[in-house]
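**Student:** test case, fold it:
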Amino acid sequence: MVDEKKRYEQMLSAMLAFVDTVNAHHAEGVCFGTDIPLYPAEIHTIAAIAEAEGGSLTKLAGILGISKPTLSERIRKLVAKGFVRKEANPDDRKAVTLWLTENGRTADHHHTLHHERLYADFCLFFGNKAPIKIDHFKMTFDELIALNARSNRV
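**Tutor:** Now for the predicted structure:
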């Protein structure tokens, strides 16, 4: 049991080291083909809007798995930075629809290219084991997220 606990601590350390390297890469934001830095939550909001342009705040919050107030704050910042525009919803006077600006489309395109490079590097590193690794990491991260949610209910 002591050995297992030690391996668990080593796993946590490795996971945190990985998260730290990702966070360090994004600490100052990434410009994604524009001259304006974007943080991970911002670029992933842009990517979600690109997938559902013209959608509502409610729909987008559901896609991203975040609250409407959190999303509203992100959208406010992205509008101010010039990546997103809001338009009145013709079917619902209280609602707005979300659209990418030209800068938003540029950032989304460069973000897609970034993910394509990450995937190519992953496949090169893991070779023919890449599909198995993808499934394994996905399952493991899903389980760790569930465990974390459960542990944080205390």
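
**Student:** going forward, measure contacts between C-alpha atoms and count neighbours the same way
**Tutor:** Noted.

**Student:** what residues sit buried inside whichever helix or strand Leu98 is part of?
**Tutor:** Secondary structure from DSSP states H and E places Leu98 in strand 92-100. Within strand 92-100, the residues scored as buried using 16 or more other CA atoms under 10 Å are 96-100.

**Student:** now do stretch 59-73
**Tutor:** In stretch 59-73, counting by 16+ other CA under 10 Å, buried: 60-61, 71.

**Student:** one more, please, to line up against the first structure:
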Amino acid sequence: MRDFDDVTPLFLTLGAVLTKFARIERRPVDFGLDVTLYPAEVHMLSALELSGGAGVTGLASSCGVTKGAVSQMVKRLAAKGLVAREPDEPRGRVVLTPLGKAVSQAHFEFHKAHDKDFLDYLRGLPDRDFAVCQEMCRRMKAWMEAYPE
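**Tutor:** As a prediction, the model looks like this:
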């Protein structure tokens, strides 16, 4: 079994990755459509695209935020013309507008290009190694969810 000194370098690397991720999450982006959004807003658009539309509760679950945060973000995104509520649906299901879909697609294209090397690495892993990565990510998520807010 590895001791503390053996695993500490991994924690330092993970800390650097999380710090960089936190910086990126605070920086607004424009994917070439003259719409500047924060990553959390873009990720909500992508969640809506993948689901085909959702209610506030579903979005909160898929985005890992509160229903109140989703409601506020939906208002901002609607004001920018990126989402709309379907009034005929119970609880006003949220869907993408054509502009929202274009932004989401541009976001996916950005990641396909920017993340290509890392995605190729993951795709090339043997099944056993990929399963280890999946388990590690699952455990990291549980570890972070256990932190007090």
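
**Student:** off-centre distance for the strand holding Leu98 of structure 1?
**Tutor:** 22 Å (CA atoms, centre = their mean, to the nearest Å).

**Student:** packing partners for the next helix-or-strand element following it?
**Tutor:** Sequence order places helix 102-126 as the next helix or strand after strand 92-100 of structure 1, per DSSP H and E. Judged by 3 or more CA pairs under 8 Å, 6 or more residues apart in numbering; DSSP states H and E, helix 102-126 of structure 1 is in contact with helix 40-51, helix 130-151.

**Student:** could you rerun that using 10 Å?
**Tutor:** In terms of contacts (3 or more CA pairs under 10 Å, 6 or more residues apart in numbering; DSSP states H and E), helix 102-126 of structure 1 is packed against helix 40-51, helix 68-81, strand 84-89, strand 92-100, helix 130-151.

**Student:** and it, what's buried?
**Tutor:** In helix 102-126 of structure 1, counting by 16+ other CA under 10 Å, buried: 103-108, 110-111, 123.

**Student:** and for stretch 131-143 of structure 1?
**Tutor:** When burial is assessed from 16+ other CA under 10 Å, stretch 131-143 of structure 1 yields no buried residues.

**Student:** average offset between that stretch and structure 2?
**Tutor:** Here stretch 131-143 of structure 1, set against structure 2 after superposition, deviates by a mean of 3.0 Å using mean CA distance after the TM-score superposition for structure 1.

**Student:** centre of the chain to that stretch, how far?
**Tutor:** For stretch 131-143 of structure 1, the distance to the chain centre is 17 Å (CA atoms, centre = their mean).

**Student:** now the spatially most central residue of structure 2. Nearest residue, chain neighbours left out?
**Tutor:** Nearest to the geometric centre of structure 2 sits His43, at 4.6 Å (CA atoms, centre = their mean). Leaving aside its sequence neighbours, His43 of structure 2 sits nearest to Cys63 (CA to CA, 6 or more residues apart in numbering; 7.5 Å).

**Student:** what's that neighbour aligned with over in structure 1?
**Tutor:** Alignment note (TM-score structural alignment): Cys63 of structure 2 maps to Leu64 of structure 1.

**Student:** circling back: OK, contacts around the residue nearest to the centre of structure 2?
**Tutor:** By CA atoms under 10 Å, 6 or more residues apart in numbering, the contact list for His43 of structure 2 reads 37, 49, 62-63, 104, 107-108.

**Student:** cool, Leu100 of structure 1 as well?
**Tutor:** Leu100 of structure 1 neighbours (CA under 10 Å, 6+ apart): 46-47, 49-50, 53-54, 78-79, 82-86, 106-108.

**Student:** to what extent is the equivalent of Ala146 of structure 1 over in structure 2 buried, counted in neighbours?
**Tutor:** Under the alignment (TM-score structural alignment), Ala146 of structure 1 pairs with Ala142 in structure 2. The local packing of Ala142 of structure 2 (other CA atoms under 10 Å) involves 11 other residues.
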